[in-house]
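K.L.:
Predicted model and sequence follow; I will ask about them next.
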Amino acid sequence: MSTKKFITDNFLLTNKYAEELYHGYAKDMPIIDYHCHLSPGDIADDRAFGNITKAWLDGDHYKWRAMRTLGIDEKFVTGSAPDREKFRHWAKTVPYTLRNPLFHWTQLELARYFGEFELLNENNAERIYTETSEKLQSPDYSCRNLLTRMNVEVVCTTEDPIDSLEHHQKIAKSGFKTHISTSFRPDKAIMIGNDGFLEYLGKLEKAAESPINSLKELKDALLNRLQYFHGNGCKVSDHGLSNIPFATYTDAEVDGILKKRLKKQQLTSEEIEKFESAVLQFLAKEYHSMGWVQQFHLGALRNNNKRMLAQLGPDTGWDSIGDYPQAATLSKFLNSLDSEDKLTKTIIYNLNPSDNEVMATMIGNFNDGSVKGKVQFGSGWWFLDQKDGMTKQMNALSNMGLISCFIGMLTDSRSFLSYPRHEYFRRLVCSIFGEEIEKGELPQDMEWIGKIIQDISYNNAKEYFNF
C-alpha cells in the first residue's frame, strides 16, 4: 500500500466548508457516549491492558467476522493462539477491509491513541504490536486515561437488573472526572419464551430479595431493582428487541401466563406477546415516573449460527439484520403511553435501513412540544454505524424531522479504543452540511450552521440526558 499519509487533518472532509465546520466547531466538543458495552469493572480497577490484542481485539465481533471471512482459523480469532499471533492475523486482514468501516476505524484508532499513521498490514504488524503494547502497559494508557485522552465526558454502560453496581459505586467514590453511569437492560425479565427465563427469575429473586410467583411479585421485584439503579444515579434504560410487542391483555391473564410458565408448561405465541407487552408497558411507565430516558434497539436477528453459538456463546459475531415488521406495534406502544401522559423521553434505533423513513416519521407523532426532541430517531448502529448507514439515517431524519434536534453519536462498543467513531461521525456530519453549502442548498452562515453542528455533536445530548 501507499506510504502517503492516509489519516490527514481533512480526512473525510470534502470541501472548505466542511473543513471549517469540523475544525472550527465540532472537533473539540466533549463526548457523551450515552450507550455502550464497556466493562465498568475495567474502569473501576483502571485496568492496564498490557497489549493491543487485549485492548483492541478481545470482544470485538466486527473484527472477528472480517477475519473469519478472510479464512482465518478461529484459534487466531477467539481461540488459544498467543495474543501476538492474533494481532498479526488481524493486521493481515486489515488491507482486505477496504470499503468496510473497519479500515477507517482501524487507522483512526491507531492514529489518535498511538500516533501511528502507517497503514496496518502484516509487514509492520510486529513493530506496531510491540510499540502499542509498550504504551498500553503504561499508566498513561489505563482505561481511565484512554477515556480522558478522547475528551469523554459521560459514559453509560449497560447492566442487567440483577447487577450489584459495585463497580459503578467504586468509580463514583474515586473522583474520576468522566461521569460513568449505567443503563438498565431488563430484557431477560421480559422474554418469557426464552429457554433461560426461569433460571433468570431465580437470579432476579435473589437480587430483589423477594419471591416471584405472580405478576405482582415480578413487578415488585423489577421496581425494587429500578429504584436501586435510580439510587445509584441511573437515568437511562435500554432494550434490545426484535420489535416492540403490543397486545391487549388483562393483569389476570398475564398472571396466569406467568404461573403457567413457572409450571414449565408450553406457552402460545399469543400468550408470549401478552406477557411481553404487559411487562414492557409496566417498565415504560416506571421510566416515566423516574424521569428516565428509554432506548429501544430494534431489528437484530441474533444467534443465527447455532453450531458456533454452542461453541462460543452469544455476542461473538453470528448476528445479522432482521426484517421484522415495526411500525404498527411501535405506534400502538408509544400511543398507549402517550394517552396516559406517561411517555418518557424515547430513543428508537432501527437495524434494518429499510425502516429509516418509518422511524423518522414515527418520532414526529409523539413529539408533543413538551421537550425539545422528546422522541429521537437514534443514530445508525451496529451494521449501520458507517458512512453509508449514518448518511442515510441523517438524510431521512433531515427530510422528515429536524436534524438540528438530533442527539448524535454513541459508540455501542465494547472497546476502550472506539472513541474515534465520534470523530468519524462528526467529520461525516460536517461534510454533509458542507456539500450542501457549496451547492447553494444551505446558506453560507458558518456561525449558525456551526452552532447546529455543535448541538448535534454534544449540546443536544448534554441537554437531553442532563447527567
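P.N.:
Received the coordinates, thanks.

K.L.:
Could you use CA atoms for every contact and neighbour count after this?
P.N.:
Fine.

K.L.:
host element of E273?
P.N.:
Taking DSSP states H and E as the criterion, E273 maps to helix 269-290.

K.L.:
Other residues contacting that helix?
P.N.:
With contacts defined as C-alpha atoms under 8 Å, 6 or more residues apart in numbering, helix 269-290 is touched by 190-193, 219, 223, 230, 235, 237, 245-249, 251, 254, 257-258, 293-294, 333, 337, 342-345.

K.L.:
Counting neighbours, which of the residues you listed end up buried?
P.N.:
By neighbour count, with 16 or more other C-alpha atoms under 10 Å, those hold 190-193, 219, 223, 230, 235, 237, 245-247, 254, 257-258, 293-294, 333, 337, 342-345 as buried.

K.L.:
so who does R88 touch?
P.N.:
By C-alpha under 8 Å, 6+ apart, the neighbours of R88 are 122, 125-126.

K.L.:
If we use 7 Å, what do you get?
P.N.:
122, 125 (C-alpha atoms under 7 Å, 6 or more residues apart in numbering).

K.L.:
can I assume it sits in a helix?
P.N.:
Yes. The assignment for R88 (DSSP: H, G, I helix; E, B strand; the rest coil) places it in a helix.

K.L.:
do you know how far it is from L98?
P.N.:
According to C-alpha to C-alpha, to the nearest Å, R88 stands 18 Å off from L98.

K.L.:
Identify the single longest strand in this structure, thanks.
P.N.:
strand 152-159 (DSSP state E).

K.L.:
So which other helices or strands are in contact with that one?
P.N.:
Packed against strand 152-159 by the contact rule (3 or more C-alpha pairs under 7 Å, 6 or more residues apart in numbering; DSSP states H and E) you find strand 31-33, strand 179-184.

K.L.:
If we go by neighbour counts, what in the longest one is buried?
P.N.:
Neighbour counts over strand 179-184 (16+ other C-alpha under 10 Å) mark 179-184 as buried.

K.L.:
P314: what's its closest spatial neighbour, skipping adjacent residues?
P.N.:
N303 (6.5 Å; C-alpha to C-alpha, 6 or more residues apart in numbering).

K.L.:
ok, back up a step: can you list the buried residues of strand 179-184 in CSV and add distance to S320?
P.N.:
Putting these into CSV (distance: C-alpha to C-alpha, whole Å) gives the following:
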residue, distance to S320
H179, 32
I180, 30
S181, 29
T182, 26
S183, 24
F184, 24
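
K.L.:
In terms of helices and strands, where is K219?
P.N.:
Per DSSP H and E: helix 215-231 holds K219.

K.L.:
after that helix, next one along is what?
P.N.:
Next along the chain after helix 215-231, taking DSSP H and E as the criterion, comes strand 236-241.

K.L.:
What is the subsequent helix or strand relative to that following strand?
P.N.:
According to DSSP H and E, the helix or strand after strand 236-241 is helix 251-262.

K.L.:
also this one, for the comparison:
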Amino acid sequence: MHSSMSKIKASGFITDDFLLESEAAKTLYHNYAKDLPIIDYHNHLSPQLIAENKPVNNITEAWLKEDHYKWRGMRANGIEEKFITGNAPLEDKFSKWAETVPYTLRNPLFHWTQLELKRYFDIDSILQPNTASEIYKKANAILSTKTPAQLLEQMKVEVVCTTDDPADSLKYHQQIAKQDFYTKVYPTFRSDNLFFIQQDNFKSYLKRLENAVNFPITSYQELIKAIDSRIEFFHENGCRLSDYGVSGAFTIVDYTVEEVSKIFSNYLKGGTLSSSEINKYKSSIYIHLGKKYHEKNWVQQYHLGPLRNNNKRLQKLFGADAGCDSIGDYSMAESMSKLLSQLDETNQLAKTISYNLNPSQNEVFATMMGNFNNADAPGKMQWGSAWWFLDQKDGMEKQINTLSNLGLLSRFVGMLTDSRSFLSFPRHEYFRRILCNIIAEDINKGLVPNDIAFLGKMIQDICYNNAINYFKFNQTTEQ
C-alpha cells in the first residue's frame, strides 16, 4: 500500500440490519421491501453478453472493466493507469483495487464493494491487500459457474432496460426474447447521436442510419422518416422507454420546419452551420421525438448536466468515457419549461422522467416536473432517482426528501442501477434500506402515523409496483 494504513479488522460488516437504525426501519425493510423483485429501467448492460449468456469468469472483468467510479477512486489513491484502464494482468488490477478499498471509507464505493461481495459471493471479509488473493479466487470460482442470466435471476431482476442507439439492429434483444430467461430484457431508444450535427462524424452516423432503414437520407424529411421508422422498429421489439444524455447546455429555441429543412440541406452540401442554426436543428429533433414518444405511449427520460471528458490527456489515451466526467453548472429551467410546455400545449407530452446531475438543481427539477402533471397517469412527470455522482446515501436521502417536500414520494418509480456491471444490483437494496430508514425516522419523530401496514405498502409501491404500472412493458396496443 502507499502508506502504513493498518488492516480493517471488522468482518461481517454487511449485517441483516445494515443502514437500518430503528426497529421500525427493520420491520419496513425486512417485511415489505427486502424480497421484492427488481425493475431496472435504465442501465448500460451489454445485450450481447446477456444473449450469449456465457460466464464472465473473472471478477476484474466484471467489476473493473467499465466502472468509472472505481477508476476515479484508484486514480485518487495514486494507482498507475496501467492497473486501471491499461494492460496490466487482471489479478494485478484486482490487487490494486483491493489496495484502494480501505481508503474508500465514507465513499459509496466501500459500501457497494462489500454489498456485492456479500450478495454474490457470500464473502464477509473486507476487501484489502491481505484478503485480496483469497477473495479473487473464491469470486472467480463462483463466477465461472454463473451466466449473466443467472446473476440477474439471483437478484430477482424481472426487467432490464438497456441503452441502445437508434441505428442498432437489436439482434441481441431478439435472441434474448427467444430464450427462456427469468429476466425480460428490453431496448431503450437512446437518441443522443441524432443531435450531433456539429460533430465531424455526424455524416458517418447518417450513413449508419441509412443502412438501418435501407433508404438514403438526402433531406430533413427523409431524416424524420428514418427516425420514425426506427422508433417503430424499437417498439416492435419491446421498447417502451427513450433516453437522452448529451453533455452540455440543454437549449430549446424557436424554429420552423422550413428553416430546419434548409439548415439540414446546407449541412449535407458541406456548409458550415452557425450556433443558432445548430440549436434550431436540435430543437426540432427534441420536439419531433417528444411527439413520437407520446404517440407510442413511451416514457421519455432526460439525463441532464454532465460536463464530459475534462481530462484531455486521458481522453487521448483511452478515448471517451475514461472516467473524467464531472458535474456541470448549466442553466436548465427555461429550456426544460419550453420543451415540456410546447409538447403539453398540443396534448403530446409523454410520461417523462428527468434526472439532474448538479445537486444545486434538485428543487429546480422537482418543481419543473410538477408543472405538467395531469390525469394521463398518476405521477406522470417524474423527477428521477439520484443520478451518477449523486447515487449515494447522502444524494439519495436529499432526493427523497426534496421529492417528498415538492411532489408525491408515494408515486415515485424508484431506483435504477445506471450500471454496466452484472454485479451492480445490490444498489437497489441500498436504496430500499435508505428509503425504509427515512420513513422509519418519520415514524419515530411523530411526523407520520405509526401505521406500518400503510407505510409498508407505500414502500412496496416505490420499490416495485409504481414502476410496473408506469412503464407498462407488456403493452401491445397503440394508445
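P.N.:
Arrived safely. Computed from a predicted structure; not experimentally measured.

K.L.:
quick revisit: mind checking how far the helix holding K219 of structure 1 is from the chain centre?
P.N.:
Averaging C-alpha positions (C-alpha atoms, centre = their mean, to the nearest Å) puts helix 215-231 of structure 1 24 Å from its chain's average.

K.L.:
what stretch of structure 2 does it fall on?
P.N.:
Aligned using TM-score structural alignment, helix 215-231 of structure 1 spans residues 220-236 in structure 2.

K.L.:
Following superposition onto structure 1, what is the mean distance for that stretch?
P.N.:
Here the mean offset of stretch 220-236 of structure 2 against structure 1 after fitting is 0.7 Å, by mean C-alpha distance after the TM-score superposition for structure 1.

K.L.:
which ones are touching the residue nearest the centre of structure 1?
P.N.:
Among the residues of structure 1, the one closest to the centroid is D412, at 2.5 Å (C-alpha atoms, centre = their mean). Shown in contact with D412 of structure 1 (C-alpha under 7 Å, 6+ apart): 35-37.

K.L.:
Identify the residue of structure 1 aligned to A25 of structure 2.
P.N.:
Using TM-score structural alignment as the criterion, A25 of structure 2 maps onto A18 of structure 1.

K.L.:
and that match, how many neighbours does it have?
P.N.:
26 (other C-alpha atoms under 10 Å).

K.L.:
okay, and the helix or strand that the longest strand of structure 1 is followed by goes to which residues in structure 2?
P.N.:
Downstream of strand 152-159 of structure 1, the first helix or strand assigned by DSSP H and E is helix 166-174. Using TM-score structural alignment, the residues of structure 2 aligned to helix 166-174 of structure 1 are 171-179.

K.L.:
who's in contact with that stretch?
P.N.:
47-48, 51, 185-186.

K.L.:
Equivalent analysis for stretch 421-432 of structure 1, please.
P.N.:
With C-alpha under 7 Å, 6+ apart, stretch 421-432 of structure 1 has contacts from 12-14, 18, 21-22, 26, 105, 409, 411, 457.

K.L.:
Where in structure 2 does it fall?
P.N.:
Using TM-score structural alignment, stretch 421-432 of structure 1 pairs with 427-438 in structure 2.

K.L.:
with structure 1 superposed, average distance for the matching stretch?
P.N.:
Counting by mean C-alpha distance after the TM-score superposition for structure 1, stretch 427-438 of structure 2 comes out at 0.3 Å.

K.L.:
quick one: buried residues of stretch 196-203 of structure 1?
P.N.:
197-198, 201.

K.L.:
residue in structure 1 matching F121 of structure 2?
P.N.:
In structure 1, F121 of structure 2 lines up with F114, judged by TM-score structural alignment.

K.L.:
Tell me who's in contact with its match.
P.N.:
Contacts of F114 of structure 1 by C-alpha under 7 Å, 6+ apart are T132.

K.L.:
Relative to S133 of structure 1, how far out is it?
P.N.:
F114 of structure 1 is 10 Å from S133 of structure 1, by C-alpha to C-alpha.

K.L.:
Please apply the same query to H239 of structure 1.
P.N.:
Distance from H239 of structure 1 to S133 of structure 1, by C-alpha to C-alpha: 36 Å.

K.L.:
can you pull out the helices in the stretch 351-479 of structure 2?
P.N.:
If DSSP state H, counting those that start in this stretch is used as the criterion, the helices of the stretch 351-479 of structure 2 fall at 362-370, 393-406, 426-444, 452-460, 466-471.

K.L.:
once the two are aligned, what's the mean deviation for the fourth one against structure 1?
P.N.:
After superposition onto structure 1, helix 452-460 of structure 2 lies on average 0.4 Å away from the residues it aligns with, using mean C-alpha distance after the TM-score superposition for structure 1.

K.L.:
residue range for that helix in structure 1?
P.N.:
Going by TM-score structural alignment, helix 452-460 of structure 2 sits over residues 446-454 in structure 1.

K.L.:
Would you mind finding the match for R88 of structure 1 in structure 2?
P.N.:
In structure 2, R88 of structure 1 lands on S95 (TM-score structural alignment).

K.L.:
Also H37 of structure 1?
P.N.:
Match for H37 of structure 1 (TM-score structural alignment): H44.

K.L.:
isn't its match right next to T162, touching?
P.N.:
Yes. At 5.4 Å, H44 of structure 2 and T162 qualify as touching, with contact defined as C-alpha atoms under 7 Å.

K.L.:
who's more crowded, the two?
P.N.:
T162 (25 against 17).

K.L.:
tell me the contacts of the aligned partner of that one in structure 1?
P.N.:
Using TM-score structural alignment as the criterion, T162 of structure 2 maps onto T157 of structure 1. The contact partners of T157 of structure 1, taken as C-alpha under 7 Å, 6+ apart, are 35-38, 40, 181-183.

K.L.:
Give me the distance between T157 of structure 1 and S269 of structure 1.
P.N.:
Taking C-alpha to C-alpha, one finds T157 of structure 1 at 32 Å from S269 of structure 1.

K.L.:
And E159 of structure 1, by the same measure?
P.N.:
Distance, E159 of structure 1 to S269 of structure 1, using C-alpha to C-alpha: 28 Å.

K.L.:
In terms of neighbours, single out the busier of those two.
P.N.:
E159 (20 against 10).

K.L.:
my guess is that one meets P186, correct?
P.N.:
No. Using C-alpha under 7 Å, E159 of structure 1 is not in contact with P186, being 8.4 Å away.

K.L.:
Return the residues in contact with C36 of structure 1.
P.N.:
C36 of structure 1 sits next to 156-158, 411-414 when contact means C-alpha under 7 Å, 6+ apart.

K.L.:
Let me fix that, I meant to ask about R313 of structure 2.
P.N.:
Applying C-alpha under 7 Å, 6+ apart, no residues contact R313 of structure 2.
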